[in-house]
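*Asks:* Here is a sequence together with a model predicted from it:
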Amino acid sequence: MSSAILDNNWDLDVSNEALHVAVQKVHICALRNEFNEGEDDQPPTNHWVICLQTSPKSSIMLDIAPGYGEDGLRGKILVTLLDRSFTDETLRHFTYTPERPIEVKDILSIIQAKSRQAYTFSPEWEGCRYWISVVIDDLESEGILTDASKDALGKLSMYWICPDGQEPREMRKGNFSSSVNMIE
């Protein structure tokens, strides 16, 4: 896989070699909301990312982030190499082990093939939790993860309070669309 087959909903900040590395663990990570604040009269929530651990000291982070398109609600997947198992902004992480050998590029290919990179956030600028729940479900449907989807959904349905605790939080959903704008 190279950036030539990914559309304009990706922002790769990794080498081609990093995409050809085996994934040892899949972490979904709730990031710290240090002051437990919401925005625009909304209750607090965590931003979430997926970290594909490739060694005890490295991972590839997949961060679906809004801020693109005319209204800023179109997401892009930011793909970043980390020198740790998951981002140091993590408050809580939940780990799933692949059932078979798989490389980072294979997971990106599944996301692209199912048009999961073509994502628009909710009007409240929320949707990373829903996006992750769908990607984890896709990985389970492909036989890469087992019994991860229901477990992940339970974790993603919570607000993880900083520094400790949790409470149920409505999961707002964005929308997926077909994407044909390929990077040249």
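*Replies:* Good, I have the coordinates. Numbers count the residues shown, from 1 in each chain.
*Asks:* going forward, measure contacts between C-alpha atoms and count neighbours the same way
*Replies:* Noted.
*Asks:* For the nearest residue to W160 once chain neighbours are set aside, grab the count of nearby residues.
*Replies:* Leaving out its chain neighbours, the residue that sits closest to W160 by C-alpha to C-alpha, 6 or more residues apart in numbering is Q166, at 4.5 Å. The tally of other residues near Q166 (other C-alpha atoms under 10 Å) stands at 13.
*Asks:* from memory Q166 sits against S157, does it?
*Replies:* No. Contact criterion C-alpha atoms under 8 Å: Q166 and S157 do not qualify, at 9.8 Å.
*Asks:* Identify all contacting residues around the helix or strand that contains S59.
*Replies:* Assigned by DSSP states H and E, S59 falls within strand 58-68. For strand 58-68, the surrounding residues in contact (C-alpha atoms under 8 Å, 6 or more residues apart in numbering) are 48-54, 72-87, 104, 120-121, 125, 128, 131.
*Asks:* ok, and here's another one to check against it:
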Amino acid sequence: MPPPHEPLHFIPKSQEKHILSLPIQHILAAPHHQEAGTNHWCFYLATSPTTSIQLDCLPSYSVPSTVLANGSKANIVISKLDRLVSADVEATFALDVASDRTLFVRDVIDLLVENGRHRYEFDERGMGYRFWVTEQVELFLRCGVVDDAEQVEAVKAAVGTLWPEKVPLELDPGAY
């Protein structure tokens, strides 16, 4: 019997404790250059004006889905970056941290795990990034990580758009 799927991956692994202890100034949601007719989306947890932790939900392609036919379980990759966003980002959409709290990377990761969001599964094509991002911004608002509903709606509208063309694009849903 294979070992259970461990979906959280820190890069570099040796800095996991340090990464989790970093305060978040704001959260950016961002589409990357198109591949296969869609944009890959992820979060950047800004830890300074010039650095971030990339929070990226990716299909494993090797751990079979238990919910979606021929799909795969997700890996949540948490990477320390020496820049604010990756070079292939098409745009960024800011989510301000709720003004009444200090937010750490650990708080975001704990929230995802407590709500089962690390158990995401992608379809057989490995699609579903945008659906996952949409679900997390709603969770962030509902749990008080962010408190600006207009920013959340702006992110959701942007996620439903193909970049850089800025045309509507239906979400490819995954599952939990």
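*Replies:* The structure has been received and is ready for your questions. It should be emphasised that the depicted structure is a prediction, and the values quoted were computed from it without experimental measurement.
*Asks:* And the TM-score between them?
*Replies:* Aligned and superposed, the two chains score 0.85 in TM-score terms (TM-score structural alignment, normalised by the length of the second structure); 159 aligned residues with a C-alpha RMSD of 1.5 Å.
*Asks:* quick one on the thing from earlier: residues in contact with the residue nearest to W160 of the first structure?
*Replies:* Counted by C-alpha under 8 Å, 6+ apart, Q166 of the first structure has contacts M158, Y159, W160.
*Asks:* Highest neighbour count among those residues?
*Replies:* Busiest of those [other C-alpha under 10 Å] is W160, holding 24 neighbours.
*Asks:* Can you tell me how far the residue nearest to T90 of the first structure when sequence neighbours are not counted is from I60 of the first structure?
*Replies:* Ranked by C-alpha to C-alpha, 6+ apart and with sequence neighbours excluded, the top spatial neighbour of T90 of the first structure is L31, at 4.4 Å. Computed as C-alpha to C-alpha, to the nearest Å, the L31 of the first structure to I60 of the first structure distance reads 16 Å.
*Asks:* quick one, which of the two is more surrounded?
*Replies:* The neighbour comparison of L31 of the first structure against I60 (other C-alpha under 10 Å) goes to I60, with 28 against 20.
*Asks:* Alignment lookup: that one to the second structure.
*Replies:* In the second structure, I60 of the first structure lines up with I53, judged by TM-score structural alignment.
*Asks:* Report the separation between that match and L169 of the second structure.
*Replies:* 27 Å.
*Asks:* same question, Q54 of the second structure
*Replies:* 24 Å.
*Asks:* Of these two, which one has the most company?
*Replies:* Q54 (26 against 15).
*Asks:* Chain neighbours aside, what residue packs nearest to the more buried one?
*Replies:* Nearest non-adjacent residue to Q54 of the second structure (C-alpha to C-alpha, 6+ apart): Y44, at 4.5 Å.
*Asks:* Wait, a strand at the one you found?
*Replies:* Yes. Assessed with DSSP: H, G, I helix; E, B strand; the rest coil, Y44 of the second structure lies in a strand.
*Asks:* In contact with it, which residues?
*Replies:* I27, L28, A29, A30, S52, I53, Q54, L55, L84, V85.
*Asks:* mean shift of the lengthiest helix in the second structure relative to the first structure?
*Replies:* In the second structure, taking DSSP state H as the definition, the longest helix is helix 129-142. Superposing on the first structure places helix 129-142 of the second structure at an average distance of 0.8 Å from its equivalents, by mean C-alpha distance after the TM-score superposition for the first structure.
*Asks:* Show me what that helix is packed up against.
*Replies:* When contacts are defined as 3 or more C-alpha pairs under 8 Å, 6 or more residues apart in numbering; DSSP states H and E, helix 129-142 of the second structure sits against strand 38-46, strand 52-64, helix 149-159.
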